[in-house]
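Student: Give me a model of this one.
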Amino acid sequence: MKLGSLKEGGRDGTLIVVDRAVKKAVRATGVAPTLQKALDDWTTAEPKLRALAQQLADGKAAGAFDLDTKALAAPLPRAYQWADGSAYVVHVELVRKARGVEMPPSFWTDPLMYQGGSDSFIGPNDDIEAVDEAHGIDFEGEIGVIVDDVPMGVTPEAARRHIRLVTILNDVSLRNLIVTELAKGFGFFHGKPATAFAPVAVTPDELGDAWDGGKLNLPLISTLNGKEFGHPNAATDLTFDFGQLIAHAAKTRHLEAGTVVGSGTVANRDAGVGCSCIAERRVRETIDSGKPATPFMSFGDRIRIEMFDRAGQSIFGAIDQKVARYTP
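Tutor: As a prediction, the model looks like this:
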């Protein structure tokens, strides 16, 4: 089952059920007005949403319409919590190597995680608004999951059973702001603008044997200005799966239904598969030749992030965004 949200009905959008090809949709307001409301009462809402999805697949859903992804918000236009991990420790290792900084051994056993801004996610075709190119505008291709209510102290094994939806996202970063923020020793803020999400989030069964309950075994493809930038596999070199990330997030707090947990930038040790962000390519260039060669994004640049199943069908639809100048 694939779910999305139209940019209508208020800040939380209008819940829709989307077909497997991400071409047709039907409003699900008879079940729940928003995805958050569905997640709040998932036990009741899920079977009704699945019945509607079957009607859509059979061509019998009343009010079905052709889907225009430009009309979509993020599946959750805003969330109670957005916790982003760094599950691909090879990515962190490369960054620190380029800076000549030794990586603590604990990074391999204790996940890194920060709490991002979740009051306003953006849709798959919304512009990446930026004030200044000098901020170092970068994309970050990631996997994300949406959970139901998760109890504090949950084990990784039990945490996997709380995953209700899976999606992909672009965790936009302003690299040159992040450097100065990290130097203060208090985390990100200005360096992390609004995160963009794919057109749909899907229930794990949609992923077939590519999903093992905690990780997704498929390449994530990033295309910058029409040229492939990278296709690392989301299961390769994954240090912490989503069970471990969710358990880490719930170590000292309960997670409310609708919490979004991110994987961090998908990265593989094999340089031949490319990268899911510009910063990693610049790091590899620095290690290889002493300095970076690839610039960060400029106004007018376009990034596309997508994942295909083994039959070649787009699973979540594409994140396809342009960098645009924002004038206050």
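
Student: going forward, measure contacts and count neighbours with C-alpha atoms only.
Tutor: Noted.

Student: Would you point out which residue is most central in the protein?
Tutor: Centroid check for the chain by C-alpha atoms, centre = their mean gives L169 as the closest residue, at 2.6 Å.

Student: For the closest residue to that one other than its chain neighbours, give its distance to A25.
Tutor: Nearest residue to L169 in three dimensions, chain neighbours excluded: F197, at 4.3 Å (C-alpha to C-alpha, 6 or more residues apart in numbering). According to C-alpha to C-alpha, to the nearest Å, F197 stands 18 Å off from A25.

Student: one more to put side by side:
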Amino acid sequence: MKLATLKDGTRDGRLIVVKRDNSAYALATHVALTLQGALDDWATKEPQLRALAEQLEAGAVQNRPLDVNALMAPLPRAYEWIDGSAYINHVLLVRKARGAEPPATLKTDPLVYQGGSGDLLAPTADIPLADEAWGLDFESEVCVILGDTPQGTKAAEAGRHIRLVMLANDVSLRNLIPDELAKGFGFFQSKPATAFSPFALTPDELGPAWKEGRLHLRLRSTLNGQLVGDTDAGPEMHFSFHDLIQHITKTRSYTAGTLLGSGTVSNADRARGISCLAERRMIETIEEGKPKTPFMKPGDTIEIEMLDAQGHNLFGRISQKVVKR
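Tutor: Model (predicted):
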């Protein structure tokens, strides 16, 4: 099942069900006005939404052509946005880039931060940038939407709390990060609004590619029309989403509609490319003594998408342009 949110002039939009080929949609507001409303009563609403999705595929319900530009983020605002850093290769590279040692618990204790969730960007929304000196970077990620998730959830039980899967562009302002972290109190100004893919999919829609809390497909990042990353999101995700859920629920519970990210998808094989510019700059530093790739500037574009084994675009495309604010 594939869900999305249609712009309607309100903060939270209207819930729609989308055909598997992304060509058309059916309004789902008779089931739940918004995606958050569906998540709040998932046990009741999910079967009704599935029935609607089956009718849509069969051509048995009124449908309309889909225009991705008419969509908001699947959750235009969320109760929480928590982002992990589950790919060890990424952690090692970006830490080295800013002269920081990796934590001693790198492989045993996940890194997470809590970002802003009150203003989540649509998949085609511009990325505003007030100062190029801040070092704007994209970060291509996989993320999940949780249902109500109790404190103390173990990894073995975590899968039952994952409602939907989607993609994210977790924008970073790289040159603001070192001073913020030096204060010992985490990211804040260096993490502006995050954008999300047009569509959110139930895990079963991903078939065998969704396995043990990891998505075993390639995540494509296209910068200014050039494919810069074709990274494999599965094998090198050291901490699965199940592991991340166990970590974040150690001391508290989470409500339906919580977003949880994987962190930047990263592979040790450099032929797979990058999912953020910070990695390319660090590789250049290692190989050439200094970085030469600039961070993003007004006029630059980034596209993020994921295809299945048959070439179908599963989540739709995040397609954003950097604009001067």
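
Student: neighbours of the residue nearest to L169 of structure 1, just the number please.
Tutor: Using other C-alpha atoms under 10 Å, F197 of structure 1 has 34 neighbouring residues.

Student: again, but for K191 of structure 2
Tutor: Neighbour tally, K191 of structure 2, other C-alpha under 10 Å: 18.

Student: In three-state terms, label it for me.
Tutor: At K191 of structure 2, secondary structure determined by DSSP: H, G, I helix; E, B strand; the rest coil is coil.

Student: Report the contact partners of it.
Tutor: Shown in contact with K191 of structure 2 (C-alpha atoms under 8 Å, 6 or more residues apart in numbering): 115-116, 170-173.

Student: Please tell me how far it sits from A24 of structure 2.
Tutor: Where A24 of structure 2 is concerned, K191 of structure 2 sits at a distance of 34 Å (C-alpha to C-alpha).

Student: F185 of structure 2 now?
Tutor: Applying C-alpha to C-alpha, the value for F185 of structure 2 to A24 of structure 2 is 45 Å.

Student: circling back: with respect to D179 of structure 2, which of the contacts of K191 of structure 2 is nearest?
Tutor: Distances from D179 of structure 2 to those, taken as C-alpha to C-alpha, are shortest for L173 (11.5 Å).

Student: The closest one against A193, yeah?
Tutor: No - the criterion here is C-alpha atoms under 8 Å, and L173 of structure 2 misses it with A193 at 10.8 Å.

Student: Between those two, point out the one with more neighbours.
Tutor: Taking neighbours as other C-alpha under 10 Å, L173 of structure 2 and A193 compare with L173 leading, 22 against 17.

Student: what's the biggest helix by length in structure 1 packed up against?
Tutor: Longest helix of structure 1, by residue count under DSSP state H: helix 42-57. Contact analysis of helix 42-57 of structure 1 by 3 or more C-alpha pairs under 8 Å, 6 or more residues apart in numbering; DSSP states H and E lists strand 14-18, strand 24-27, helix 35-40 as its packing neighbours.

Student: could you redo the last one with a cut-off of 10 Å?
Tutor: strand 2-6, strand 14-18, strand 24-27, helix 35-40 (3 or more C-alpha pairs under 10 Å, 6 or more residues apart in numbering; DSSP states H and E).

Student: Check what contacts that helix and list those residues.
Tutor: Residues outside helix 42-57 of structure 1 that contact it (C-alpha atoms under 10 Å, 6 or more residues apart in numbering): 1-3, 16-21, 24-32, 35-39, 58-65, 148-149, 164, 203, 257.

Student: List only those of those flagged as buried.
Tutor: 1-3, 16-20, 24-28, 31-32, 35-39, 61, 64, 148-149, 164, 203, 257 (16 or more other C-alpha atoms under 10 Å).
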